[in-house]
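[1] sequence-free structure coming up:
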């Protein structure tokens, strides 16, 4: 038997408690709503929540941190769970570069930014890094296509729903609500990444994690 055991499936992964994740999403959503109401008349709030404004730098930091935690989850798990964590890390990386303003954007004023070439290089390195991780760890890819192995991952769907609500807010021209909902969704994802990666140290391994 190997020195570390994977936890790829529903039976080997702690069940997410529905009320906790739903309540967390509701608390974050209501916090966004009340924050929007409270900040409506605050000087500088409009600039903070503007397109390519400072709030997007904060969002990029949160989603980048979530990506790093998902990478830790990849390191500490095997098979379906490892593949899911790596996929989420890639998605978080893509979201991070999306949130970082383009230096050539008409909306960009000051702060952190990346040129279009920098974004393209980052995305390329992201996918190359993911392929290297898969080649080194060699999880059993077929395990990812068994839905039973990913039943524990449903809280990520709540974060996705919050991002969809943010898109609705954008179409309704509620810029501050859109940005706050995105911020709430990224906080929810960060919490989920921490929950996912919290395996005991005795189960951790760097390379192939197999029984």
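    That came in fine, so what should we check first? The structure presented is a predicted model; accordingly, all values stated were derived computationally and were not measured.

[2] from here on, just use CA atoms for contacts and neighbour counts.
    OK.

[3] could you pull out the helices in the protein for me?
    For the chain, the helices defined by DSSP state H cover 18-39, 45-48, 54-75, 79-99, 116-137, 155-171, 175-196.

[4] could you point out which of those helices sits nearest residue 107?
    Nearest to residue 107, of all these, is helix 45-48, at 10.8 Å by CA to CA.

[5] how much space between residue 21 and residue 164?
    As judged by CA to CA, to the nearest Å, residue 21 and residue 164 stand 17 Å apart.

[6] make that residue 67, sorry
    From residue 67 across to residue 164, the span is 20 Å (CA to CA).

[7] distance to residue 202 for the helices of the chain - can I get that in JSON lines?
    Shown next, in JSON lines, are those (distance: least, CA to CA, whole Å):
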{"stretch": "helix 18-39", "distance to residue 202": "27"}
{"stretch": "helix 45-48", "distance to residue 202": "44"}
{"stretch": "helix 54-75", "distance to residue 202": "12"}
{"stretch": "helix 79-99", "distance to residue 202": "16"}
{"stretch": "helix 116-137", "distance to residue 202": "18"}
{"stretch": "helix 155-171", "distance to residue 202": "25"}
{"stretch": "helix 175-196", "distance to residue 202": "16"}
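
[8] just tell me which of those helices ends up closest to residue 12.
    Counting by CA to CA, residue 12 lies closest to helix 79-99 out of these; the figure is 10.1 Å.

[9] structure B:
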């Protein structure tokens, strides 16, 4: 009797195809819940921006390299680690997606940290551009090496049907687009508040992945 195909997670464990570390039917997100949740999240961001203005919260809170951007950077850093954990504990397309999102979250984290010598650097709270470039190169190389040496089922990884499990990350991207529009029309409070919502949505996606991993 032929043996069942084996899949392997980054943690090095093999398991039968369709196992608990790959996508399952239950992993498909509810479009209604996520769309409503995203709209509510953006709404809360707008309320926060309006309330901060009504309560005369200092503009410095929303400045580049202000407290809200520090919160964004911290949230993104944690999200990066959660995606890394998901990649480590998952296999095939789920591991691939988690690894890619970990890289994207890391890039976003560096983006929120001011560059030393740049217009928004404040005191010691900055990272030299050279260090940023080195960090990006190291992380990029690490991701490529992991992909190159993984024993994933690449037919599964590249299956376009996997989009039904990961489309929710697009909601975070759309929310970031709204923040970009707010920036262009010079509404910094709205921009930073909605941007924080976008990163929170991404963090929820990462936590959802980890919560659905079964040994």
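    Looks like it came in fine. Here the structure is a predicted model, which means the values were calculated and not measured.

[10] which of residue 67 and residue 164 of structure 1 has more neighbours?
    Between residue 67 of structure 1 and residue 164, residue 67 has the larger neighbour count (other CA atoms under 10 Å), namely 27 against 16.

[11] do you know which of the helices of structure 1 lies nearest residue 5 of structure 1?
    Proximity to residue 5 of structure 1, assessed across the helices of structure 1 by CA to CA, is greatest for helix 79-99 (10.5 Å).

[12] structure 2: matching residues for the closest one?
    Aligned using TM-score structural alignment, helix 79-99 of structure 1 spans residues 92-112 in structure 2.

[13] how close does that stretch sit to structure 1?
    Superposed on structure 1, stretch 92-112 of structure 2 shows a mean distance to its aligned partners of 0.6 Å (mean CA distance after the TM-score superposition for structure 1).

[14] ends of stretch 45-58 of structure 1, how far apart?
    End-to-end for stretch 45-58 of structure 1, by CA to CA: 14 Å.

[15] which residue numbers in structure 2 go with that stretch?
    Going by TM-score structural alignment, stretch 45-58 of structure 1 sits over residues 58-71 in structure 2.

[16] quick one: the matching stretch to chain centroid distance?
    Here stretch 58-71 of structure 2 shows a centroid-to-chain-centroid distance of 21 Å under the convention CA atoms, centre = their mean, to the nearest Å.

[17] kindly report the same for stretch 183-203 of structure 1.
    9 Å.

[18] just stretch 68-75 of structure 2 next, same as before
    Chain-centre distance of stretch 68-75 of structure 2: 13 Å, with CA atoms, centre = their mean.

[19] go on, stretch 39-57 of structure 1?
    22 Å.

[20] run through who's touching it.
    With CA atoms under 8 Å, 6 or more residues apart in numbering as the contact definition, stretch 39-57 of structure 1 has outside contacts at 99, 100, 101, 107, 108, 109, 111, 112, 175, 176, 179.

[21] of these, closest to residue 26 of structure 1?
    For these, the residue nearest residue 26 of structure 1 by CA to CA is residue 179; the value is 16.3 Å.

[22] aligned counterpart of that closest one in structure 2, please.
    Checking TM-score structural alignment: residue 179 of structure 1 goes with residue 192.

[23] was I right about its match contacting residue 179?
    Yes: assessed by CA atoms under 8 Å, residue 192 of structure 2 is found in contact with residue 179 at 7.0 Å.

[24] of these two, who's got more company?
    residue 192 (27 against 24).

[25] give me the distance between that one and residue 35 of structure 2.
    21 Å.

[26] got it, and residue 185 of structure 2?
    Residue 185 of structure 2 is 25 Å from residue 35 of structure 2, by CA to CA.

[27] higher neighbour count, those two?
    Ranked by neighbour count (other CA under 10 Å), residue 185 of structure 2 and residue 35 place residue 35 first, with 13 against 9.

[28] how about the more buried one, what's its partner in structure 1?
    Here residue 35 of structure 2 is matched to residue 22 in structure 1, going by TM-score structural alignment.

[29] can you tell me the closest non-neighbouring residue to its match?
    residue 158 (7.5 Å; CA to CA, 6 or more residues apart in numbering).

[30] counterpart of that neighbour over in structure 2?
    Match for residue 158 of structure 1 (TM-score structural alignment): residue 171.

[31] residues touching that match, list them.
    Residues near residue 171 of structure 2 by CA under 8 Å, 6+ apart: 35, 38, 198, 201.

[32] between those residues, identify the one with the most neighbours.
    Within these, neighbour counts (other CA under 10 Å) peak at residue 198, which reaches 27 neighbours.

[33] surely that residue and residue 173 touch.
    Yes: between residue 198 of structure 2 and residue 173 a contact is recorded at 7.1 Å, counting by CA under 8 Å.

[34] and the gap between the residue nearest to residue 89 of structure 1 when sequence neighbours are not counted and residue 92 of structure 1?
    Nearest non-adjacent residue to residue 89 of structure 1, counting by CA to CA, 6+ apart: residue 67, 4.2 Å away. Look at residue 67 of structure 1 and residue 92 of structure 1: by CA to CA, they are 5 Å apart.

[35] rewinding a little: how near is the match of residue 179 of structure 1 to residue 46 of structure 2?
    To residue 46 of structure 2, residue 192 of structure 2 is 10 Å away according to CA to CA.

[36] stretch 108-117 of structure 2: how far from the chain's middle?
    16 Å.

[37] quick one: buried residues of it?
    Neighbour counts over stretch 108-117 of structure 2 (16 or more other CA atoms under 10 Å) mark 108, 109, 110, 112, 113, 114, 115, 116 as buried.
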